[in-house]
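>>> Generate coordinates for the sequence data below:
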Amino acid sequence: MPESDDGTPGLTIADPKIGDYLLNTEHPEGGGKAKFFLAHGFGSDVPDLFLASLFAHARPSHLAGEQATGFGTKFVYEGPMIMPDGSTWRIRSVWHRPLGETRRFLVTAYPF
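As a prediction, this is how the structure comes out:
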């Protein structure tokens, strides 16, 4: 599982979140998100670029809110993300920190 190495503590993205979900046009829930991200230059052939962009997006200045749930804490980040094609879009990313865990795991990301 890749983790942020830019000094932001505890951000983790499970490998399947990228290739099997956010960049998979055939995924029933992620297909539309995949079409968006692929159209703007991200690709499953270079997942590290997408990972780095998602980690950079989840910076403290983009934190829009957090909410305690029965399973942990949900964190919502909103802000600009520069795409490989040079465009900039407002993206919302959602991360979850399970009870008893220090890491935040990516749940989803999409334009809004």
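
>>> all contacts plus neighbour counts: C-alpha atoms, from now on.
Fine.

>>> residues contacting Phe50?
By C-alpha atoms under 8 Å, 6 or more residues apart in numbering, the contact list for Phe50 reads Phe42, Gly43.

>>> compare with the first, here's sequence two:
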Amino acid sequence: MVATRRESRGPAGTPGVAHPGREDRRLLAESYAPEGGSKAKFLLRFGFSADQPNILADALVSHYVSAPDTQMIFDAVGSRRIVCEGPIKGVDGREPWIRSV
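Below is the predicted model:
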């Protein structure tokens, strides 16, 4: 089942973030996990830093709000995932196209 962009919003039309900063620090830690190192290297190339995870958090919220393609996907057990595809504004001004879940 896929929801529209409007249905995938959190309270008051904002995305829901359970622990702001925690996931962002993990994404930017190259040594966190072997499978996550490529994501960290990618994000670091655009100026994001593990020392300032809130900058990435803000960029991800903006990415969610302005992404041209946002869907809410439900799996067989009822878990939901919000999938966004579109540009994210890097600290250095570039806007790489990303897919976030």
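
>>> tm score of chain vs chain?
The TM-score (TM-score structural alignment, normalised by the length of the second structure) is 0.73; 87 aligned residues with a C-alpha RMSD of 2.0 Å.

>>> can you give me the strands in the second structure?
All strands of the second structure, identified by DSSP state E, fall at 2-3, 69-74, 80-87, 97-100.

>>> Quick one: list the elements packing against the first one.
Applying 3 or more C-alpha pairs under 8 Å, 6 or more residues apart in numbering; DSSP states H and E, one finds that strand 2-3 of the second structure makes contact with strand 69-74.

>>> quick one: buried residues of the strand it packs on?
Residues of strand 69-74 of the second structure classed as buried by neighbour count (16 or more other C-alpha atoms under 10 Å): Thr70, Gln71, Met72, Ile73.

>>> Quick check: the second one touching Arg80?
No - Gln71 of the second structure is not in contact with Arg80 according to C-alpha atoms under 8 Å; the separation is 10.1 Å.

>>> for the second structure, longest helix please?
Counting by DSSP state H, the longest helix found in the second structure is helix 53-66.

>>> Taking strand 69-74 as reference, get the angle to that one.
Orientation check (axes from the mean of the first three to the mean of the last three C-alpha atoms, to 10 degrees): helix 53-66 of the second structure against strand 69-74 gives 100 degrees.

>>> Superpose on the first structure and give me the mean offset of helix 53-66 of the second structure.
On superposition with the first structure, the mean distance recorded for helix 53-66 of the second structure (mean C-alpha distance after the TM-score superposition for the first structure) is 1.2 Å.
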